[in-house]
Each structure stands twice: as structure tokens, then as C-alpha cells.
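J.: pasting the sequence and the predicted model now:
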Amino acid sequence: MGRPLDDAGLDTIFRTARSYNGYTDAPVTQDDIRRIYELTKLAPTSVNQQSARFVWCTTPEAKETLASLASGSNPDKIRKAPATVIIGMDLGFHEHLDWLFPHAPGARDWFPEESRRDHALRNSSLQGAFLIVAARALGFDTGPMSGFDNAKVDEAFFSDQPGVKSNFICTLGHGDPSTIHDRLPRPEFERFNRVV
């Protein structure tokens, strides 16, 4: 059974954590990326399908390619971040279920083609959310975003894997507090919740 986090832990992950628009010059190393992934991969997914595919853009060339495919203020955010990760979704996730879900032989047959996109989107989104929590837990800040041309990102970064499609992207680093705005409203419990 898990133990509750103390207030400092809850602050780090939730209460004082923010989505950053800019970062300091502190790097995000290969070791940092691996540490984040080692936590991210523990996200719950349907039958452990692990449908997310991650591309970590850390070089100026990769960041520039990605920035050129983004819209609004996102290109500058990508260029200035130490790293930006593309969270993709593998529509062929079922092909890996023999080893990812070995106690149910034939699990790959549970996902007919017409249902795979929904499952891949849902579960890669869960993994992307865990990536944000993992990064925060390890002392990093994030800036998740849409606002990019999915088809062009797929062509640029997943052309060798035609079954993989981009879901969303997320900048990563040590946040610059001057780049965030006041926290936006969050609804009180009664507005969007019912206990039945």
C-alpha cells in the first residue's frame, strides 16, 4: 500500500507546479531523460499496452525542425527549452502484447483495427501525463502543448514508423519563473463533480 506524500511532495507535483513558457540554461541530460522515462513507463495502461512512443528533441537541429512545425508562441518555447519530447501513439501497439501482457495469450486479438486509435490515444495520453508527473517529481518543470501540425510532425519524426502518430508535445527543463502567468481558475468540487 502506498504512503501519502507530505506537503512538500504534493506542492512539487501539484500545488505549486506550473506549466512553464521558458526555462533557465540548466541542461537536461541523457541520464535525466532516462530517469524520467523509468518512472513514466510505470503508468497504468490497458492490458499494459504501453502505446506511447517518445522522441526527445535535445539538439538544435531537432528542436528547430519541431519548432518550424509548431504554431502561435510555441516555436520560441521549443527553441529555448533544453528538451522537448514528442509523445506519440503506436496504432500497432497490439503487436507487442505477447510480451507486454504474457499471462493472456491472444490479447492482441482484443483490439480490432477500428478500435486501436481510441485505445492508443487514451493510453499514450495517460503515459504523457505520467511523464509530466515524473519530471516534476524529479525536480524538472514542463510545458505541455498542442498547437503543431500533427501530420508534418509525423512525417518529420515518425516516417520510419508509419503506424506511430503524434499526440502532444511537452517542453522540459528548469522553469524560469518570469515566464509564467498567475494561476488560472480551477473549479471548486461542486461545479464538475457528483458523488452517487
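T.: Alright, I've got the coordinates. Numbering: from 1, shown residues only.
J.: hey, let's count contacts and neighbours off CA atoms from now on
T.: Noted.
J.: strands of this protein, start to end?
T.: 52-57, 83-90, 141-145, 164-173 (DSSP state E).
J.: and of the ones you listed, who's closest to Arg15?
T.: strand 141-145 (13.1 Å; C-alpha to C-alpha).
J.: return the distance of that closest one from the chain's centre.
T.: Computed by C-alpha atoms, centre = their mean, to the nearest Å, the chain-centroid distance of strand 141-145 equals 9 Å.
J.: another structure for you, compare them:
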Amino acid sequence: MTAAADDLIALDRAAQDLLFRAARTANAFTDEPVADEQVRAVHDLIRYGPTAMNGQPLRVLLLRSAEARARLLPYVSAGNRDKTATAPLTAVLAADVDWHDRLPELFPHRPGARDWFTGDPAGREAQARFNAALQIGYLLVGVRAAGLAAGPMAGFDAAGVEREFFPGGRHRVLLLMNIGRPAPDAWRERLPRLPYEEVVGTL
């Protein structure tokens, strides 16, 4: 980015690099723990991200104990298993498919808001997945803003993780995310990104 273009971004260059340019998916972490206070600070930062009807369907389950991690590992693909076993913290990121139950609380001035979704469970689940995915994007940036590194992973048996950790049936697991301080060998070579001209069109 040129110096002139850099001036068009409200964040200073260091913050831009921290959140985007220098940030990478981490594949190895130090053994420094991730404190509850750090996770709370990240949530306080990212909870203002937009979701449809302010539904906020993302649910985050933090796996800290060795026992919890041992329950997860059989469902994780071989390529993701070792780094998940040794990461300071692993978050299971799920969508609450009954998120509409909160609508009367969130929209007291719209007493029938929950009823808009009671007859369409497929549409309700699609809304939950889509909006939780939006929130996961904010979470990823929030983790970076805290000076931590994230290792999001889709290589796992989602149905198995749901049975193990969410037996009630109202959650759909979308992603696993390892979180911590990056080890010196955390990064793989950066893969290419599409240029502006291939991504953006104008009518």
C-alpha cells in the first residue's frame, strides 16, 4: 500500500499490520497460558459486531483442562491433532440454532419477533450458521488485537464434537480455534491473495 493509500485507513500502520498484514494462522504456540481476563477483554471488544436482528448466535466453549482436550482429540483430523493437543487454549465455536428464543428479551418492543422463526427450522439454522460465522470473523481479529495468535481449523468431525460437547442438540459446531502466543516456528509460508481487480467489481 502506498503512503497516500495508507492515510485512508483510520488505524495506524502498526495496528493494520497486527490485525491483518503481519497476522498469520498459527500452527505452534508457546506454553504461556491464555488468561480468562484476556478472553473476556477480547469478547468485550468483539461483541458489538453486527448480526441479523442482533441475534448473536455464536457460542464459545473453552477447552482448558487436559481432560476436556482429550475428549476433543479423537474427533480432530491427524494434521490438526498435535497442535491442538499442545495449544494453550482451544475454543469450540458453535452456532445456537435456537437463538430466536432470545428475541423477546432483545426486542421487547416486538413481542412477536420469536414467532417469525418458529415455523422454519431450516431457515433458523441457516441464520444461526451465517451470523455465527460473522462473529467468528470478529473473534479472529479480536484475538489478534489482544496480541495473541489464532489457529482456526475446519479439519474435524463436527457431528462427533457436537455429540461430545453439546448433547442437547441445539448447537452446530462450525470451527475449532487454537489460541495463544505464537512459537518461533508457528508460521507457514504465506499463500497468495487475490488482487483487487479479481475481487471487486463496479456497476
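T.: Great, that's in hand. What you see is a predicted model, and the numbers here were worked out from it, not measured in a lab.
J.: out of the strands of the first structure, flag the one nearest Asp25 of the first structure.
T.: So among these, strand 164-173 is nearest, using C-alpha to C-alpha, at 8.5 Å.
J.: mean deviation, that closest one versus the second structure?
T.: By mean C-alpha distance after the TM-score superposition for the first structure, the fitted strand 164-173 of the first structure averages 0.7 Å away from its aligned residues in the second structure.
J.: counterpart of Gly88 of the first structure in the second structure?
T.: Matched by TM-score structural alignment, Gly88 of the first structure corresponds to Ala94 in the second structure.
J.: contacting residues around that match?
T.: Leu58, Arg59, Val60, Ala132, His171, Arg172, Val173, Leu174, Leu175 (C-alpha atoms under 8 Å, 6 or more residues apart in numbering).
J.: grab the nearest non-local neighbour of it.
T.: Nearest non-adjacent residue to Ala94 of the second structure, counting by C-alpha to C-alpha, 6 or more residues apart in numbering: Val173, 4.0 Å away.
J.: what is the burial count for the aligned partner of the one you found in the first structure?
T.: With TM-score structural alignment as the criterion, the equivalent of Val173 of the second structure in the first structure is Ser166. Ser166 of the first structure: 27 surrounding residues under other C-alpha atoms under 10 Å.
J.: which residues sit in contact with Ser166 of the first structure?
T.: Ile86, Ile87, Gly88, Met89, Asn150, Ala151, Val153, Asp154.
J.: how close does the fifth one sit to Gly88 of the first structure?
T.: Using C-alpha to C-alpha, to the nearest Å, one obtains 10 Å as the distance from Asn150 of the first structure to Gly88 of the first structure.
J.: the longest helix in the first structure is where?
T.: helix 113-137 (DSSP state H).
J.: what's the span of stretch 134-145 of the first structure, first residue to last?
T.: Rule used - C-alpha to C-alpha; the end-to-end distance of stretch 134-145 of the first structure is 17 Å.
J.: which outside residues touch stretch 42-59 of the second structure?
T.: Contacts of stretch 42-59 of the second structure (C-alpha under 8 Å, 6+ apart): 93-97, 99-100, 102-103, 106, 127-129, 131-136, 138-139, 142-143, 145-146.
J.: can you map out the helices along the first structure?
T.: Counting by DSSP H, the helices of the first structure are 7-10, 30-40, 60-67, 74-80, 97-100, 113-137, 150-157, 189-192.
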